[in-house]
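Asks: requesting a structural model of the entry that follows:
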Amino acid sequence: MSRRRTAVLAAATAATAALITSCSSGHDAAGKDPKTAPIANAASNIDKSAWPKAIPNSGLAKDLSLPLQAYMQTYQDTVALDNAERNLETSCMADYGFTVTFPPAGQTPPPSADDANLPRRYGITDRATAAKYGYGLPEDSQGQKGTRMPALTKEQVEVLTGRTSIRNNPTDPAPEPAPSTYQGKPIHKDGCAGWAADQLGNRNLDFSLVSQLDGESLTQSQKTPAVQEAISAWSKCMNTKGYTVATPYDADKVVPHADGAPSQDEINVALADIDCKKSTTLVEIWFNEDSKIQDQQIKDHKSELDALGTRKTDALAAAKKALNG
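Replies: Next comes the predicted model:
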């Protein structure tokens, strides 16, 4: 899944929904220009310990990195771009006389750092995690609850989004365009959110090809003779431990995971799963076959991927400038 807000209105909606402090007309009462207080200051206080690692640092997938990951957007990249957008949106809104404060991104990290999801790409791989959570996810990787934003005035919504209202879900009616000006000042196309995205080049970031190729390589690699043989060996190993299961993707169904703490039976299956992966070198074999396919994919789509890589690099450089000046 793409982590960038590629649709402009979606960008505006997500940005607006992130507001946690009151948005009022007029400048800051203390006279502080919001443009001189970048979100980078607040972001420095975010707890990054729960952020997923781009390259696993434990388990059977430790230090593994697939070729296509060089073209993916990591969670770290997403946070940088989101914070830069929010900083620019704050500055833009101030130009219209509105003081808005966006919370820094990075407070609700996802379980995986990018689309490759290497820690679980070939099934679970971390024994220490399995011993505690079975097939479930660690509590600190499921994100923290965000703070609900206050209501925005009609004028603030129009300036921020370039629309008369926020579309919170696909079933809502499509918002009407906002007036072309606010107090005589032209409103940007798609509002401050659209303007901010343009400053960073975010509208040009589309990772759908990378996601597609990544999914195809996983499917194709599973069908290779080497991986099929390794999966068969893994299945036989599981059978010796008392579990009848054909593939690692079916292992979590042996003892279905329930909400809350995992049962000891689930943990036992999970540990057997990982031990059998280790003894059969399944993860290593699968990763190698996966990598070979991705190497060829990169050759076949070199021009498109190189162009995306350049756009990503440029956007991150623009984000750094927007946050740090």
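
Asks: all contacts plus neighbour counts: C-alpha atoms, from now on.
Replies: Fine.

Asks: need the contact partners of stretch 318-325.
Replies: Stretch 318-325 is contacted by residues Pro38, Ile39, Ala40, Ala80, Leu81, Asn83, Ala84, Glu85, Asn87, Leu88, Gln199, Leu200 when judged by C-alpha atoms under 8 Å, 6 or more residues apart in numbering.

Asks: pull the most distant pair out of these.
Replies: Ala40 and Gln199 (17.1 Å; C-alpha to C-alpha).

Asks: Leu218 - nearest residue in space that isn't next to it in sequence?
Replies: Counting by C-alpha to C-alpha, 6 or more residues apart in numbering, Asp290 is the residue found nearest to Leu218 once chain neighbours are left out, at 6.1 Å.

Asks: for Ala230, see how far away Glu284 is.
Replies: Glu284 sits 10 Å away from Ala230, going by C-alpha to C-alpha, to the nearest Å.

Asks: let me redo that: Gln222
Replies: Using C-alpha to C-alpha, one gets 10 Å for the distance from Gln222 to Ala230.

Asks: compare those two (neighbour count), which wins?
Replies: Neighbours of Gln222 and Ala230, each counted by other C-alpha atoms under 10 Å, are more numerous for Ala230; the result is 21 against 18.

Asks: quick one, what contacts that one?
Replies: For Ala230, the contacting residues are Thr280, Thr281, Leu282, Ile285, taking C-alpha under 8 Å, 6+ apart as the criterion.

Asks: try it again with 6 Å
Replies: Leu282 (C-alpha atoms under 6 Å, 6 or more residues apart in numbering).

Asks: name the residues of the host helix or strand of it that are buried.
Replies: Under the assignment given by DSSP states H and E, the secondary-structure element containing Ala230 is helix 225-240. Within helix 225-240, the residues that qualify as buried by neighbour count (16 or more other C-alpha atoms under 10 Å) are Val227, Gln228, Ala230, Ile231, Ser232, Ala233, Trp234, Ser235, Lys236, Cys237, Met238.

Asks: give me the nearest residue to the fourth one, chain neighbours excluded.
Replies: So the one you mean is Ile231. With C-alpha to C-alpha, 6+ apart as the criterion, Ile231 has its nearest non-adjacent residue at 6.2 Å, and that residue is Thr247.

Asks: let's have the buried residues of helix 225-240 in JSON lines, adding distance to Phe207.
Replies: As requested, those are exported to JSON lines (distance: C-alpha to C-alpha, whole Å):
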{"residue": "Val227", "distance to Phe207": "27"}
{"residue": "Gln228", "distance to Phe207": "30"}
{"residue": "Ala230", "distance to Phe207": "31"}
{"residue": "Ile231", "distance to Phe207": "30"}
{"residue": "Ser232", "distance to Phe207": "34"}
{"residue": "Ala233", "distance to Phe207": "35"}
{"residue": "Trp234", "distance to Phe207": "34"}
{"residue": "Ser235", "distance to Phe207": "35"}
{"residue": "Lys236", "distance to Phe207": "38"}
{"residue": "Cys237", "distance to Phe207": "38"}
{"residue": "Met238", "distance to Phe207": "37"}
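
Asks: and this one, please, so the two structures can be compared:
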Amino acid sequence: MDQFLPTEEQNLAMDRAEKESVNDCLKRLGHESHPFPLPKKAEVAPSGLRFLVIPIEAAKRQGYEEPISEAAQRAASFDKGVTTTQASLLSGTVSSYNGRRVPHGGCWGEAKRELVGSAKNPKKIRLGNTAEVTSQGDGFGAVGYSEMIISGARGELKPKLEKDRRTKNAISAWVACMRKYGYSYRNPGDAWFDGRWRHTSFTSSTEREVATADMTCKEQTRYLDTMIEVSSTYERSYITDHAADLKSLKLRQNVWIANAEKILEAQK
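Replies: Predicted coordinates for the structure are as follows:
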């Protein structure tokens, strides 16, 4: 279902456009200090991460620890410097500032509306088989929305993947391989979420060794290839069954991308 997700470059454009709009709003209100840092390059997550697969070299270096993305680092750094006043302008908890009207939902709300434009998202959605999720404000924004929908769809398909004989065979082959390295786990999730490293703030040599064996076994047993093949089988059926919803998502997404391009063009 990757065809229903924005590309890394499109995500970068939407993210940057939204933050440009936030900064413009703050500047218009007379709050020019501490603008939101703008993303400069697209970030690419490891393609196999949803199947708990990372490059072997990464496992040797960091174990199962996922590196903090530049976006997360920027957001954390920005949050540390946000004053009470700026927070109120971002969220819209005040109606005016410096004699100027603060937009509904604050600068974040205005920026989200500008990017979404006419292609509005619902205020409530159901992600897979989970309970309804309700957005704050006028509805879900554009940035990250497609990923949330597709992730929910894949979560709905997960039980089918787990019951598939090909998946069970792949896990059995992985378990046998791990035993050769001296490790006894029932499935890849048990290794990834082993409490010995999920509840610590540092990466031990044991974690790196287990992670390296884990990724080596996944490579030797072609675990990722199998999981992609099985997943694709069920995703094709899902796409057929939810054609109208996915088409609507893609059409809205095209509007958001076009709006982002207009916002960024106006900044030049």
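
Asks: circling back: what's the match for the residue nearest to Leu218 of the first structure in the second structure?
Replies: Residue correspondence, TM-score structural alignment: Asp290 of the first structure in this structure matches Ser231 in the second structure.

Asks: just say helix, strand or coil for that match.
Replies: For Ser231 of the second structure, the assignment made with DSSP: H, G, I helix; E, B strand; the rest coil gives helix.

Asks: just the ones of the contacts of stretch 318-325 of the first structure in strands?
Replies: Using DSSP state E to define strands, no part of these is located there.

Asks: just those residues now: which is nearest Glu158 of the first structure?
Replies: When the contacts of stretch 318-325 of the first structure are ranked by distance to Glu158 of the first structure (C-alpha to C-alpha), Leu88 comes first, at 16.4 Å.

Asks: surely that closest one touches Asp198?
Replies: No. Using C-alpha atoms under 6 Å, Leu88 of the first structure is not in contact with Asp198; the gap is 10.3 Å.

Asks: ok, those two, which is more surrounded?
Replies: For Leu88 of the first structure versus Asp198, the count of surrounding residues by other C-alpha under 10 Å is larger for Leu88: 26 against 15.

Asks: and the more buried one, what's its match in the second structure?
Replies: Counting by TM-score structural alignment, Leu88 of the first structure lines up with Ser21 in the second structure.

Asks: report the contact partners of that match.
Replies: Ala111.

Asks: gap between it and Glu114 of the second structure?
Replies: For Ser21 of the second structure, the distance to Glu114 of the second structure under the criterion C-alpha to C-alpha works out to 8 Å.

Asks: which residues in the second structure form helices?
Replies: With helices called from DSSP state H, the second structure shows them at 8-28, 56-62, 70-81, 84-91, 106-116, 145-163, 165-180, 188-192, 195-198, 205-220, 223-241, 243-266.

Asks: next, the angle from the last one to helix 145-163.
Replies: Think helix 243-266 of the second structure. Calculated by axes from the mean of the first three to the mean of the last three C-alpha atoms, to 10 degrees, helix 243-266 of the second structure forms an angle of 140 degrees with helix 145-163.

Asks: what of the fifth one?
Replies: Taking the same axes, to 10 degrees, helix 106-116 of the second structure and helix 145-163 form an angle of 80 degrees between their directions.

Asks: helix 106-116 of the second structure against the first structure, how far on average?
Replies: Taken over the aligned residues, the distance from helix 106-116 of the second structure to the first structure averages 2.4 Å (mean C-alpha distance after the TM-score superposition for the first structure).

Asks: so how far is that helix off the chain centroid?
Replies: Helix 106-116 of the second structure has its average C-alpha position 20 Å from the chain's average C-alpha position, going by C-alpha atoms, centre = their mean, to the nearest Å.

Asks: quick check: the counterpart of Thr212 of the second structure in the first structure vs Pro262 of the first structure, distance?
Replies: Using TM-score structural alignment as the criterion, the counterpart of Thr212 of the second structure in the first structure is Leu271. Distance, Leu271 of the first structure to Pro262 of the first structure, using C-alpha to C-alpha: 13 Å.

Asks: over to Ser217 of the first structure?
Replies: Where Pro262 of the first structure is concerned, Ser217 of the first structure sits at a distance of 32 Å (C-alpha to C-alpha).

Asks: you'd agree Val159 of the first structure is up against Gly191?
Replies: Yes. Counting by C-alpha under 6 Å, a contact exists between Val159 of the first structure and Gly191, whose distance comes to 5.2 Å.

Asks: would you say Ser25 of the first structure is within a helix?
Replies: No. The secondary structure assignment for Ser25 of the first structure gives strand rather than a helix, going by three-state DSSP.

Asks: burial of the match of Thr212 of the second structure, as a residue count?
Replies: One way to gauge burial is a neighbour count; for Leu271 of the first structure, by other C-alpha under 10 Å, it gives 21.

Asks: repeat for the one 4 residues further on
Replies: A count of neighbours around Asp275 of the first structure, defined by other C-alpha under 10 Å, yields 19.

Asks: ok, whatever residue of the first structure lines up with Glu162 of the second structure to Ile231 of the first structure distance?
Replies: Pairing criterion TM-score structural alignment: the partner of Glu162 of the second structure within the first structure is identified as Gln222. Taking C-alpha to C-alpha as the measure, Gln222 of the first structure falls 9 Å from Ile231 of the first structure.

Asks: if we can go back for a sec, the helix holding Ala230 of the first structure vs the second structure, average offset?
Replies: Superposed on the second structure, helix 225-240 of the first structure shows a mean distance to its aligned partners of 1.3 Å (mean C-alpha distance after the TM-score superposition for the first structure).

Asks: what's the angle between that helix and helix 208-222?
Replies: Calculated by the same axes, to 10 degrees, helix 225-240 of the first structure forms an angle of 60 degrees with helix 208-222.
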